[in-house]
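Student: Sequence unavailable; structure follows:
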């Protein structure tokens, strides 16, 4: 990712916080947290984190029960968009990016994310 890794001991499921977090944003955040729970025994190796920028919805982030890591994105151009999910390895490298989808596809995307993360964690020796 070209950035220092603020959670070096864990894999990270990351949510990119948009400028305004509406109901779709909240649903995506909820599904990401449920995906971590659905990982079962593998969930101990994964942290859920928020990536925020200067344009992110700060009020929404503050209103959350912050047991999650909040990470600040640099002001450089990155190949990500608001409401994307990222899987980041313990070395700080982006492994997979899941782009924003509409509400009808969100559950299906979360199931795919769970399947992908399980496979990766099963094969990985880091984190």
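Tutor: Sure, I can see it. What you are looking at is a predicted structure, and each value in this text was computed from that prediction instead of being measured.
Student: going forward, measure contacts and count neighbours with C-alpha atoms only.
Tutor: OK.
Student: and the residue most central in space within the chain, what helix or strand is that in?
Tutor: The residue lying closest to the centre of the chain (Cα atoms, centre = their mean) is residue 14, at 1.7 Å. Using DSSP states H and E, residue 14 maps to strand 11-16.
Student: what comes up buried for that strand?
Tutor: By neighbour count on 16 or more other Cα atoms under 10 Å, the buried set for strand 11-16 is 11-16.
Student: tell me the SS of residue 49?
Tutor: Classification of residue 49 by DSSP: H, G, I helix; E, B strand; the rest coil places it in strand.
Student: wait, what's in contact with it?
Tutor: 12-15, 68-71 (Cα atoms under 8 Å, 6 or more residues apart in numbering).
Student: go with 7 Å
Tutor: Counting by Cα atoms under 7 Å, 6 or more residues apart in numbering, residue 49 makes contact with 12-15, 68-70.
Student: Comparison target, given below:
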């Protein structure tokens, strides 16, 4: 019996002919689909943030835009509120870094000034203390903050004054970084105002220069009433 033929019968193939291979490219990723997914994720995140902020916005609108019973605010409402920058560069007077998030969870009455603390600065710090004390049982929802905008050392007599009762927090920050968050009215300097910041870290009111104590107290009382439904007890008063 003769040896077998390796070619299939009737194939007509030439045994020594080379084999041909077709090379097909792999399908490329769908970049457009990935971009759509990213955009959808960002939209969902924004919707969640909007839902969380809705009670806050509604309370401010009720008290300071709709103005029920003809009431008006003395301080200037900042809309939209400006969130505290994560990279504000806060430090203690001793130079230790402080996270911006540490300023959240309490209402803040903010005074701005350099370490020398001129008469305007002293007046603001005194008013800050007096108004907080005048809030009665609601004062525990409010903290006092002095932002020092230079590298100087505050005078001992000023530090003693702001330590009476519940001490004010004192932090150092550069004017340049602070200007990304707080801003004066046109024609005014940053230190001419007192600033009100809500527990979410939003700067939302700017007090006029040479503030009227009674009118400012009324503004803060309205803020505390407006936020009563969502403002939870925050960090302990210092």
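Tutor: Received the coordinates, thanks. Just so you know, these numbers come straight off a predicted model, no measurement behind them.
Student: picking up where we left off before, average distance between the strand holding residue 14 of structure 1 and structure 2?
Tutor: Mean deviation of strand 11-16 of structure 1 relative to structure 2 after superposition (mean Cα distance after the TM-score superposition for structure 1): 0.6 Å.
Student: What residues in structure 2 pair up with that strand?
Tutor: Taken onto structure 2 by TM-score structural alignment, strand 11-16 of structure 1 occupies residues 107-112 there.
Student: Would you state the helices of structure 2 in chain order?
Tutor: Here structure 2 has its helices, by DSSP state H, at 31-61, 119-134, 156-161, 175-178, 213-226.
Student: got these as JSON lines, with distance to residue 198 of structure 2 and mean neighbour count columns?
Tutor: Converted to JSON lines, the helices of structure 2 look like this (distance: least, Cα to Cα, whole Å; neighbours: other Cα atoms under 10 Å):
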{"stretch": "helix 31-61", "distance to residue 198 of structure 2": "9", "mean neighbour count": "12"}
{"stretch": "helix 119-134", "distance to residue 198 of structure 2": "15", "mean neighbour count": "18"}
{"stretch": "helix 156-161", "distance to residue 198 of structure 2": "25", "mean neighbour count": "12"}
{"stretch": "helix 175-178", "distance to residue 198 of structure 2": "17", "mean neighbour count": "15"}
{"stretch": "helix 213-226", "distance to residue 198 of structure 2": "9", "mean neighbour count": "17"}
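Student: so can I have a markdown table of these showing distance to residue 90 of structure 2?
Tutor: A markdown table is the format used below for the helices of structure 2 (distance: least, Cα to Cα, whole Å):
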| stretch | distance to residue 90 of structure 2 |
| --- | --- |
| helix 31-61 | 25 |
| helix 119-134 | 19 |
| helix 156-161 | 19 |
| helix 175-178 | 9 |
| helix 213-226 | 25 |
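Student: and of these, who's closest to residue 202 of structure 2?
Tutor: Of all the helices of structure 2, helix 31-61 sits nearest to residue 202 of structure 2, with 10.4 Å by Cα to Cα.
Student: What range does the closest one cover in structure 1?
Tutor: Per TM-score structural alignment, helix 31-61 of structure 2 has no counterpart in structure 1.
Student: how much does that helix deviate in direction from helix 213-226?
Tutor: Inter-element angle recorded for helix 31-61 of structure 2 and helix 213-226: 130 degrees (by axes from the mean of the first three to the mean of the last three Cα atoms, to 10 degrees).
Student: What distance do you get for the closest residue to residue 5 of structure 1 other than its chain neighbours to residue 36 of structure 1?
Tutor: Take residue 5 of structure 1 and drop its neighbours on the chain: the residue closest to it by Cα to Cα, 6 or more residues apart in numbering is residue 92, 4.7 Å away. Plainly put, residue 92 of structure 1 is 18 Å away from residue 36 of structure 1 if you go by Cα to Cα, to the nearest Å.
Student: And for residue 19 of structure 1?
Tutor: Plainly put, residue 19 of structure 1 is 24 Å away from residue 36 of structure 1 if you go by Cα to Cα.
Student: now do residue 43 of structure 1
Tutor: 6 Å.
Student: Then residue 73 of structure 1?
Tutor: 22 Å.
Student: Quick one: map residue 27 of structure 1 onto structure 2.
Tutor: In structure 2, the residue equivalent to residue 27 of structure 1 is residue 123, according to TM-score structural alignment.
Student: OK, contacts around that match?
Tutor: Residue 123 of structure 2 sits next to no residue when contact means Cα under 7 Å, 6+ apart.
Student: Which one, of the helices of structure 2, ends up nearest to residue 193 of structure 2?
Tutor: Minimum separation from residue 193 of structure 2 across the helices of structure 2 (Cα to Cα) falls at helix 119-134, 8.3 Å.
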